[in-house]
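>>> Predicted model and sequence follow; I will ask about them next.
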Amino acid sequence: MDFFEAQDRARRQTGWLVLLFMLAVAGLILLTNLLVLGVLAYNQTGVPTFSPALLAEQFQWDVFLGVAAVIIALVFLGSAYKTMSLSGGGHKVAEMLGGRALSPDSRDPDERRVLNVVEEMAIAAGMPVPRVYLLEEEGINAFAAGSSPNNAVIGITRGAMETLTRDELQGVIAHEFSHIFNGDMRMNIRLIGVLHGILLLALIGYFLLRSSYFVRASRNRQAGGLVVAIIALGVGLLVIGYVGHFFGQWIKAMVSRQREYLADASAVQFTRNKQGIAGALKKIGGAMHGSLLETPAASEYSHAYLAQGVKGFMQSLFSTHPPLPDRIKRLDPAWDGEFVVPVKVPPGEATQTETPHMEAASGGTAATAAKPSIDIVGAVVAAGVLSAGRMVDQVGRFDKQQVEAAQAIIAAIPPSLREAAAEPFGARAVIYVLLLDPRPQVEREQQRLLEQQADPQVVELSKTLSAHRRELPEAARLPLIELTLPALEGLSDEQYRRFRAVVQALIAADKRVDLKEWILQRLVIRQLDQQFGLRKPARAVHGKLTRLKDEFQVMLSLVAHTEYPDAQQAEQAFDAGAAEADMTDLTLLPRDALDLNTLNHALDTLEQLKPLAKPRLLKACAVCILHDGNTTVPAQELLRTLASCLDSPMPILVKSSES
């Protein structure tokens, strides 16, 4: 199953979940109405009874419909509230669980190791670098949270961070990336919302029981009967709510178990090292605290952890994860059945793939670390050996070779730029530097705008960093932009609005928008606008690309002009891409027709495509790029930007070792 099929399956399973939810609500309505009839019968007779005849006498349609309306309103409002409260991005879930965001410029050896692994894998996969959250828990566990690859976060416990080797961390992080790519995160949020809505009835029952404690029964029998009725109603709602919650937990377990096997297999595919994820699972089995979490909110997100995070009644029935031995045996058939007792990993362990800057942060030395070959960056540039179909097939996938390419690209970034990208002041300065125009006259105007509008400290730092921009390899430009995102997400609302205005001013300084400026705007501003609540995530509403011919024509024209300066070649490549999409009636638009508003409107609309319509768009663009059998870095950047905006991360395009 490829990335797009997995995303579509996740959408369809969400629909199936909604159906189960509706059936559960119908059951709650029937049970609650029976409870209300029983309370009414008791008020009439003074004797608890479940006589069908007596209950039938109490039945009234207006009461039934009123109870149904109240139940539907309570459950749906409770579910909607919980879902919306967690839908702003994965950081909401991480903070709910007590997580602390790790600073991207952390010098703590253990934190640095985790951050490096996440950065490398994100760049290899072609997705924005997720923020990493640390849970102060002794158990070995991890999770991914968010509604899409563009707002995902990775959470990890201190137990995992301190006791897993680098290879094991790679396996764990790859497992979580699989959940991101397979659309599991959106389902996880929906499950939390559904269970919260159902459990709301139990909470109301508990409230009624508490309130009855303060009611003073008088000698009047009717008043005393009212107290008993309130108690009966409270107990009944408590039972009904927990019965609904019981079946909700069962649904949650049923949905999530098979996904863990898939994520384990994907972790092996991504890292080419089955002992990484298997080793982590063995240490969970041998750890004193296992994978258990102590935070009170742990049970709400229990279906999304690396391993079982909570204990409870009838654990075998409600287990959201397959048994550890079964998972390990699938990964390592020769396993002898012995778990591994974890010990704290020494600070300098497994730093062979760090860049000098990262290595210094983790306590290593340049002499002891093996730097990745910079030749891999050349392989990225020479990725034209790939076919268009293979380029699109790689969406949502990566492997060890692409991780090595990411390591090499990070190592090729000038240390001053790399260090600056890891903290909020420096990240802003890096973006400003990348927007500076090579033409002296335009750059002078941009510098004037910076001094007028930007933070003075950031301006001074950008002047220092601008001396190193020519040292930045072209293939490392896009990854450097992606590396700034976690730091930029740490800005305050006021700081971000100021930063956003400065970026827009720098882009508009020369009265035109070039490709690099537009790519930066789409990757940085679009991503951060969602983070800061200025933009809502796109909804998938268009099932066919043919319904968006005008928007597709704009994007394909941009791709053709980017890859082919020659007008005739551009037209031929455009026609090839249009033919791939079965839309031969399209016409190549002139360059000057592709202004900022036109491009943004087109891509905003294309972002609303449903999963199975996206590969057709990306493959048409890839056919256009590869029309002459080669590809340039700007065209690759553009294609990966389009894929990222479509929530379809495209990995670094490297020459296959099999080629």
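Nice, thanks for sending it over. Numbering: from 1, shown residues only.
>>> rest of the way, CA atoms for contacts and neighbours
Noted.
>>> Need the contact partners of stretch 23-36.
Around stretch 23-36, the neighbours that count as contacts under Cα atoms under 8 Å, 6 or more residues apart in numbering are 55, 64, 67-68, 71-72, 75, 198, 233, 236-237, 240-241, 244.
>>> Most neighbours of all these, which one?
Within the contacts of stretch 23-36, neighbour counts (other Cα atoms under 10 Å) peak at I198, which reaches 30 neighbours.
>>> returning to that earlier point: out of the contacts of stretch 23-36, which are inside helices?
Within the contacts of stretch 23-36, residues falling in helices by DSSP state H are 55, 64, 67-68, 71-72, 75, 198, 233, 236-237, 240-241, 244.
>>> So which of those residues is the closest to K311?
Comparing the ones in helices among the contacts of stretch 23-36 against K311 with Cα to Cα places G244 closest, at 19.3 Å.
>>> From F552, how far off is H601?
Distance of H601 to F552, computed by Cα to Cα, to the nearest Å: 11 Å.
>>> Just want to know which of these two has more residues nearby.
Each of H601 and F552 has its neighbours counted (other Cα under 10 Å); F552 has more, 24 against 12.
>>> Correct me if wrong: that one contacts A602.
Yes. Using Cα atoms under 8 Å, F552 makes contact with A602 at a distance of 7.3 Å.
>>> can you pull out the strands in the stretch 551-659 of the chain?
Counting by DSSP state E, counting those that start in this stretch, the stretch 551-659 of the chain has no strands to list.
>>> those helices in it, which residues are they?
Secondary structure of the stretch 551-659 of the chain (DSSP state H, counting those that start in this stretch): helices at 567-580, 596-606, 614-625, 633-645.
>>> The ones you listed: which one's closest to Q401?
Of all those, helix 633-645 sits nearest to Q401, with 17.8 Å by Cα to Cα.
>>> what about versus this one:
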Amino acid sequence: MFKRIALFLATNLAVLGLFSIILAVLQANGYSIGQNGQLLLFAAIFGFGGSLISLLISKWMAKRSTGAHVITEPRNESEQWLVATVRRQAEAAGIKMPEVAVYDAPEINAFATGPSRNNSLVAVSTGLLRAMSRDEAEAVLAHEVSHVANGDMVTMALIQGVLNTFVIVLARVVGRVIDGYISGNREGGPGIGYYVIVFVLDMVFGLFASMIAMWFSRHREFRADAGGAKLAGRDKMVAALERLSQTYGESTLPKQVAAFGISGGVGHGLKRLLMSHPPLAERITALRNAPMQSVRGTVVS
């Protein structure tokens, strides 16, 4: 809980600090207070708009894109076990019962999504049900329930919104400055070069923003692993990750929900900076080396 509060405060202080710098640069380059406000409002609307809309429709999109079947009435013993296990874990984590679904895919995978901790979806692949033992599957479910309990979907949407806003504003501020020096016209409106510069800067700053977002994403995977260990047991969580490392292939999950799957983390060099998941070997090592008191205190309610 304290870590989440500290992250929230640090993020807001960073936003205020950056916006103060941006305002100063804009005023130094001929923008009025009114223009500053318009730019920041434009950036905030477009920066947060897409992230928040994606968050609000995340469950609907996940069901539609994966063809997941939501279990309303269990059709067999396997579905009964899935629902009962998620219900028990949700109660232990202090959240409302998520919807439970199964989607058809050969890979061993699962994901959680939804607009809030009390309005979520936990889904598993048919490949997971076929290939994993009940203990391993229980740990995977606990990992996904921990994502929900930790508020990871909302956190990632807010972080993405802040980063989108930074990219929009910084690209235009830097573009204005560069265009002014190149053209020598610091008083008049921007020329065609300004729009070319902004287009390039949007891509460059967007790449760096993606790296930051993926760093947060990798961090939350370690927390969800520890949360899964709390709910299901460390040995079960380690066994589940080891099974994933033995059978892992390229994920078939749609892009919209791939970052919330339990599988991932294959890449080197620059690609590693853009991974949503740490390598499974690192996750296993971190979980084995974590003090038990740290494991016990990971899931927040």
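It's in. None of these values were measured; they are calculated from a predicted model.
>>> Against L231 of the second structure, how distant is the nearest residue to M1 of the second structure once chain neighbours are set aside?
Setting aside the residues directly before and after it, M1 of the second structure is nearest to V300 in space (Cα to Cα, 6 or more residues apart in numbering), at 6.3 Å. According to Cα to Cα, V300 of the second structure and L231 of the second structure sit 12 Å apart.
>>> The two - which one has more neighbours?
Shown here are V300 of the second structure and L231; by other Cα under 10 Å, L231 has more neighbours (27 against 16).
>>> any idea what the more buried one aligns with in the first structure?
Per TM-score structural alignment, the equivalent position to L231 of the second structure in the first structure is F270.
>>> For E95 of the first structure, which three-state class applies?
At E95 of the first structure the chain is in helix, as set by DSSP: H, G, I helix; E, B strand; the rest coil.
>>> ranking the helices of the stretch 551-659 of the first structure by burial, who's on top?
Among these, ranked by average contacts under mean count of other Cα atoms under 10 Å, first place goes to helix 614-625 (a mean of 25).
>>> tell me what that one is packed against?
helix 388-393, helix 549-563, helix 567-580, helix 633-645 (3 or more Cα pairs under 8 Å, 6 or more residues apart in numbering; DSSP states H and E).
>>> The longest one aligns to what range in the second structure?
Mapped onto the second structure with TM-score structural alignment as the criterion, helix 549-563 of the first structure occupies no residues.
>>> Tell me the gap between that helix and the middle of its chain.
With Cα atoms, centre = their mean, to the nearest Å as the basis, helix 549-563 of the first structure stands 28 Å off its chain's centre.
>>> which helices and strands sit right next to it?
For helix 549-563 of the first structure, the elements it packs on are helix 567-580, helix 596-606, helix 614-625, helix 633-645, judged by 3+ Cα pairs under 8 Å, 6+ apart.
>>> quick one, helices of the stretch 151-300 of the second structure?
Here the stretch 151-300 of the second structure has its helices, by DSSP H, counting those that start in this stretch, at 152-183, 192-232, 234-247, 255-258, 270-273, 280-289, 292-296.
>>> Could you dump the ones you listed into TSV with distance to L9 of the second structure added?
Converted to TSV, the helices of the stretch 151-300 of the second structure look like this (distance: least, Cα to Cα, whole Å):
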stretch	distance to L9 of the second structure
helix 152-183	13
helix 192-232	16
helix 234-247	32
helix 255-258	28
helix 270-273	25
helix 280-289	27
helix 292-296	23
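>>> quick one, which of those is nearest to M132 of the second structure?
Evaluated with Cα to Cα, those place helix 234-247 nearest to M132 of the second structure, the distance being 7.7 Å.
>>> Need the counterpart of A412 of the first structure in the second structure.
By TM-score structural alignment, A412 of the first structure lines up with nothing in the second structure.
>>> about what we covered before: out of the helices of the stretch 551-659 of the first structure, which gets nearest to Y305 of the first structure?
helix 633-645 (25.2 Å).
>>> ok, now which ones touch A361 of the first structure?
Applying Cα under 8 Å, 6+ apart to A361 of the first structure gives the contacts 106-109, 112.
>>> just checking, what residue in the second structure corresponds to it?
Using TM-score structural alignment as the criterion, A361 of the first structure has no counterpart in the second structure.
>>> same question, L435 of the first structure
So, by TM-score structural alignment, L435 of the first structure is left unmatched.
>>> Equivalent analysis for A253 of the first structure, please.
By TM-score structural alignment, A253 of the first structure lines up with M214.
>>> residues in contact with the nearest residue to its match once chain neighbours are set aside?
Residue nearest to M214 of the second structure in three dimensions, not counting chain neighbours: S276, with 5.0 Å by Cα to Cα, 6+ apart. By Cα under 8 Å, 6+ apart, the contact set of S276 of the second structure is 214-215, 217-218, 259, 264-265.
>>> which one in the first structure is aligned with S276 of the second structure?
The alignment partner of S276 of the second structure in the first structure, by TM-score structural alignment, is T320.
>>> what's the spacing between that match and M314 of the first structure?
Per Cα to Cα, T320 of the first structure is found 12 Å from M314 of the first structure.
>>> which residues in the stretch 101-250 of the first structure form helices?
Under the criterion DSSP H, counting those that start in this stretch, helices of the stretch 101-250 of the first structure are mapped to 109-125, 158-163, 166-181, 184-213, 221-271.
>>> Output the residue interval of the second structure matched by the third one.
Spelled out, that is helix 166-181 of the first structure. Against the second structure, helix 166-181 of the first structure falls on residues 134-149 (TM-score structural alignment).
>>> Contacts for that stretch next, please.
Residues outside stretch 134-149 of the second structure that contact it (Cα under 8 Å, 6+ apart): 85-86, 89-90, 93-95, 110-113, 116-117, 120, 122, 128-129, 153, 220, 224-229, 231-233, 236-237, 239-240, 262, 299-301.
>>> now these: which count as buried?
With burial judged by 16 or more other Cα atoms under 10 Å, the buried subset of the contacts of stretch 134-149 of the second structure is 85-86, 89-90, 93, 95, 110-113, 116-117, 120, 122, 128-129, 153, 220, 224-229, 231-233, 236-237, 239-240, 262, 299-300.
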